[in-house]
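In: Build me a structure from this.
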Amino acid sequence: MDTTAHNLSTLFEQLGLPADANAIKTFIHWHRPLDPKVPLHQALWWHPVQSEFLRQAIEEDSDWAEQVDALDALLRPAPEAS
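Out: Predicted structure coming up:
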């Protein structure tokens, strides 16, 4: 049983990506904004294994789903001010 606390850093590790704060910030900078019509797992930059992991995390509401949602939100365009 996996008892690791899941956070953005451990999600990046799970995806096989550099997981320090600077690497995460850089990843978000270079991949943002993700088109609102494109599901996160369908973004063109993912390797098929990463894409499948992200899709399953949300579809199965796994322990990773909250962090996948957080990453998704960070990659979306900023909401327009009212």
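In: can we go C-alpha only for contacts and neighbour counts from here?
Out: Fine.
In: Report the central residue of the protein.
Out: Residue closest to the average C-alpha location in the chain (CA atoms, centre = their mean): Leu71, at 3.7 Å.
In: Another sequence for comparison is provided below:
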Amino acid sequence: MNTSQPSMTNLFEQLGLASDEASIQEFIKAHQLEACVYICDAPFWSVGQRALLAEKTITDDDWTIVVDQLNEALHEDAV
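Out: Purely as a prediction, here's the structure:
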């Protein structure tokens, strides 16, 4: 069981991605999604990353909020 506090940094760590602020911002900038693409369906996730995001989305706790924040950030440029 993972007991880390829900945060964008901890989410990126769990996804196996660089988790410093600059890396998070660069990832978001480089991976903008179209409006019709749900975060869990983004083509750049591995199977494990996709499963982690899906799990955190349905838990309906503080992790859901963090995943939603990432989802919003990945759709900033969406039309």
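In: Can you give me the TM-score here?
Out: The TM-score (TM-score structural alignment, normalised by the length of structure 2) is 0.86; 79 aligned residues with a CA RMSD of 2.0 Å.
In: Isn't the residue nearest to the centre of structure 1 up against Leu8?
Out: Yes. If you go by CA atoms under 8 Å, Leu71 of structure 1 and Leu8 touch, sitting 7.3 Å apart.
In: number of nearby residues for Ala78 of structure 1?
Out: By other CA atoms under 10 Å, the residues close to Ala78 of structure 1 number 10.
In: for Lys37 of structure 1, same thing?
Out: With other CA under 10 Å as criterion, Lys37 of structure 1 counts 6.
In: Would you mind finding the match for it in structure 2?
Out: Counting by TM-score structural alignment, Lys37 of structure 1 lines up with Cys36 in structure 2.
In: mind checking the SS state of its match?
Out: At Cys36 of structure 2 the chain is in coil, as set by DSSP: H, G, I helix; E, B strand; the rest coil.
In: Tell me the spacing between it and Val67 of structure 2.
Out: 17 Å (CA to CA, to the nearest Å).
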